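Q: Okay, sequence plus prediction incoming.
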Amino acid sequence: MAKSLNPTGSTSFDRLLALIETLRGENGCPWDRKQTPSTVTRYLIEEVYELVDAVLSGNPDAVCDEAGDVLFQVLFVVHLFSEARHFCIQDVIEKNIQKMVRRHPHVFGNVTAKTPEKVSENWDRIKRSEKSGNQRASLLDSIPAGLPALARAAMVSERAAKTGFDWNDISGVMAKAMEEWEEFSTELAAADGAEGSDTASMEFGDVLFTMVNVARFARIHPETALIRSIQKFEERFRHMEAGAAEAGRDMNDLTFKEMHTLWDEAKGKFY
């Protein structure tokens, strides 16, 4: 007889935990039973990105759906460690509650922090004190190497800036961005069409990293900003494809002028 996932008085959270336990059980799913913490990380990352896409799309139904998938993957990872008797979900929750209370002394203690900037400053100070027993060679060591490049660049930039190694204002970093662009343009011209110029590639990377710093001064997260721009382009391009199809044409057969006519129509529809 199949195990019930709706025992009397159980909460939705309990039912989700029971579902994972059933999938991992003796008569559960062969695929789920085969998974390990390292194999599940791939799916966790994928689901987090799908959740980010949903949030940026502004679709509450999609956010609800994708948030459930992320929650399932997180609980699945916790269950794997629980099976190995390292810790259980209650340990995870209790440890996180203690950490959040400890890092919000302006709410649960007598520390004053009336601005988001002061809260962030206190958070970093508390976090450093928590890790004082785990000596690191650099402030940058705790940044996950597997982060997407723009998100990693943003974290590196923020950590470095908090030591005082920074521009005075956004005009300074924007001037630096222009300087980096000129250096890239010079190297690109010198490469004269050569494929894979290492120097031009490095200079282009400098342009991107400096623009990440511009975004930091403007209080814009570069990763989410780029995701939104990509989504906007995709919507406009799909509109162009649909327009071409309605006219019985293929995108590859359109003239430059015809393409830009469709693009202008798409821009008016998808800002």
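A: Yep, it's here. It should be emphasised that the depicted structure is a prediction, and the values quoted were computed from it without experimental measurement. Numbering: from 1, shown residues only.

Q: from here on, contacts and neighbour counts on C-alpha atoms
A: Noted.

Q: Now do the contacts for Ala149.
A: Residues touching Ala149, when contacts are defined by C-alpha atoms under 8 Å, 6 or more residues apart in numbering, are absent altogether.

Q: Please report how far it lies from Met155.
A: With the distance defined as C-alpha to C-alpha, to the nearest Å, Ala149 ends up 10 Å from Met155.

Q: got another, please set it beside the one above:
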Amino acid sequence: MENMQKLIDIMAKLRDPKDGCAWDVEQTFETIAPYTIEEAYEVSEAIDNNDMDALKDELGDLLFQAVFHARMAEEAGHFNFDDVVGAISDKMIRRHPHVFGDENYRNAEEQTVAWEEQKAKERAAKKQHSILDGVTVGLPALTRAVKLQKRAARVGFDWPETSQVVDKLNEEMAELSAELVAENKDHDKIEEEFGDMMFVYANLARHLKIDPEQALKKANNKFTRRFNQIETEVENSDKSFDEYSLDELEEMWVKAKKAEK
């Protein structure tokens, strides 16, 4: 707790209009928000790399973001860091009555159901009446798509069979293809159809119990790994990238792909 108070005091000093840091003093919720998101992703990256030293540092950076936002809120008279800690503590106790209350033991599946029921009650108390209320707009689009679809599925608005999702995906791909070959191409319409297709891709991932963000992250890493091998081969040759034909580069790609098997 001494270290926590130390960090809170450091933040207050940094935000001091007279003796603080000019950059920190100038920041607002809006300007700091992108850094908060970035720090959360860096925490995720440290976990993916199983780098505990990095994870310790990144969690500290993310904690600092919470302290930063709480300090700005305190200055504006909204709440302080203690209020933030109190609110999340109360929420965790409220959502775990089987641990902190009199309810019986729940297994993981039962707790997931109860968690969602409690969240629904909390949304109702906030006068959020739509099934889709509370799904954060700031989430990565694929992640938000899955969460929206999960909410709709709770009231039966969902394809019962994965094959039906695949059929819908084929339908959306056909609609996109039609826009691409249209005589008068409409970029906005093409973007719309592409978005529809991606939304169904997210739905297919949900049906397959795949996290689409995680799947795409792995695909990005795989592409980077294989492309780096192509770069190494080019660097060790007597030609530059632009002197290779696409067929030659594709041959290197296939070689890099086979090397991983």
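A: Now that the structure is in, tell me what you want to look at. Nothing here was measured: the structure is a model prediction, and the numbers come from that model.

Q: where does the TM-score land?
A: Scored by TM-score structural alignment, normalised by the length of the second structure, the superposition of the two chains gives a TM-score of 0.86; 259 aligned residues with a C-alpha RMSD of 2.5 Å.

Q: Just want the most central residue of the second structure.
A: Against the mean C-alpha coordinate of the second structure, by C-alpha atoms, centre = their mean, the closest residue is Pro140 at 4.6 Å.

Q: Now do the helix or strand Glu187 of the first structure falls within: which elements does it pack against?
A: Here Glu187 of the first structure sits within helix 170-191, counting by DSSP states H and E. In terms of contact count using 3 or more C-alpha pairs under 8 Å, 6 or more residues apart in numbering; DSSP states H and E, helix 170-191 of the first structure is assigned the packing partners helix 198-217.

Q: Tell me the residues of the second structure aligned with the helix or strand following the helix it packs on.
A: The helix or strand immediately downstream of helix 198-217 of the first structure is helix 222-246, counting by DSSP H and E. When helix 222-246 of the first structure is aligned against the second structure using TM-score structural alignment, it corresponds to residues 212-236.

Q: Aligned against the first structure, show me the partner of the residue nearest to the centre of the second structure.
A: The alignment partner of Pro140 of the second structure in the first structure, by TM-score structural alignment, is Pro148.

Q: Look up how far Asp14 of the first structure lies from its match.
A: 34 Å.

Q: ditto for Leu208 of the first structure
A: Distance, Leu208 of the first structure to Asp14 of the first structure, by C-alpha to C-alpha: 46 Å.

Q: Who has more neighbours out of these two?
A: For Leu208 of the first structure against Asp14, the residue with the higher neighbour count under other C-alpha atoms under 10 Å is Leu208, and the figures read 19 against 13.

Q: Quick one: map the more buried one onto the second structure.
A: With TM-score structural alignment as the matching criterion, the partner of Leu208 of the first structure in the second structure is Met198.

Q: same thing with Arg102 of the first structure?
A: Under the pairing rule here (TM-score structural alignment), the equivalent of Arg102 of the first structure within the second structure is Arg94.

Q: Show me what the helix or strand containing Leu19 of the first structure is packed against.
A: Element membership of Leu19 of the first structure, judged by DSSP H and E, is helix 12-24. Under the contact criterion of 3+ C-alpha pairs under 8 Å, 6+ apart, the helices and strands touching helix 12-24 of the first structure comprise helix 30-34, helix 60-83.

Q: Compare these and give me the one nearest Gln98 of the first structure.
A: Among those, the nearest to Gln98 of the first structure by C-alpha to C-alpha is helix 60-83 (18.1 Å).

Q: starting at the chain centroid, how far to the helix or strand following the closest one?
A: Counting by DSSP H and E, the next helix or strand C-terminal to helix 60-83 of the first structure is helix 89-102. The chain centroid and the centroid of helix 89-102 of the first structure are separated by 23 Å, computed with C-alpha atoms, centre = their mean, to the nearest Å.

Q: what angle do helix 89-102 of the first structure and helix 60-83 make?
A: Here the directions of helix 89-102 of the first structure and helix 60-83 differ by 110 degrees (axes from the mean of the first three to the mean of the last three C-alpha atoms, to 10 degrees).

Q: average gap between helix 89-102 of the first structure and the second structure?
A: Once fitted to the second structure, helix 89-102 of the first structure is off its aligned match by 1.3 Å on average (mean C-alpha distance after the TM-score superposition for the first structure).

Q: repeat for stretch 223-235 of the first structure
A: Aligned to the second structure and superposed, stretch 223-235 of the first structure gives a mean residue distance of 2.0 Å (mean C-alpha distance after the TM-score superposition for the first structure).

Q: If you count neighbours, what's buried in that stretch?
A: Across stretch 223-235 of the first structure, burial judged by 16 or more other C-alpha atoms under 10 Å covers 223, 232-233, 235.

Q: Next one: Ala113 of the first structure relative to Ser197 of the first structure, how far apart?
A: 49 Å.

Q: Correction: the previous question concerned Ala154 of the first structure.
A: In this structure, Ala154 of the first structure lies at 25 Å from Ser197 of the first structure, with C-alpha to C-alpha as the measure.

Q: Tell me which of these two has more neighbours.
A: Higher neighbour count among Ala154 of the first structure and Ser197: Ala154, with 20 against 14, using other C-alpha under 10 Å.

Q: which residue sits closest to the more buried one, ignoring its sequence neighbours?
A: Nearest in space to Ala154 of the first structure, with sequence neighbours left out and distances taken as C-alpha to C-alpha, 6 or more residues apart in numbering, is Val212 at 6.1 Å.

Q: Phe13 of the first structure pairs with which position in the second structure?
A: Under the alignment by TM-score structural alignment, Phe13 of the first structure pairs with Met4 in the second structure.

Q: gap between its match and Ala66 of the second structure?
A: 12 Å.

Q: Also Met72 of the second structure?
A: Counting by C-alpha to C-alpha, the gap from Met72 of the second structure to Ala66 of the second structure is 10 Å.

Q: now Arg123 of the second structure
A: Summarising the geometry, the distance separating Arg123 of the second structure from Ala66 of the second structure, computed by C-alpha to C-alpha, is 23 Å.
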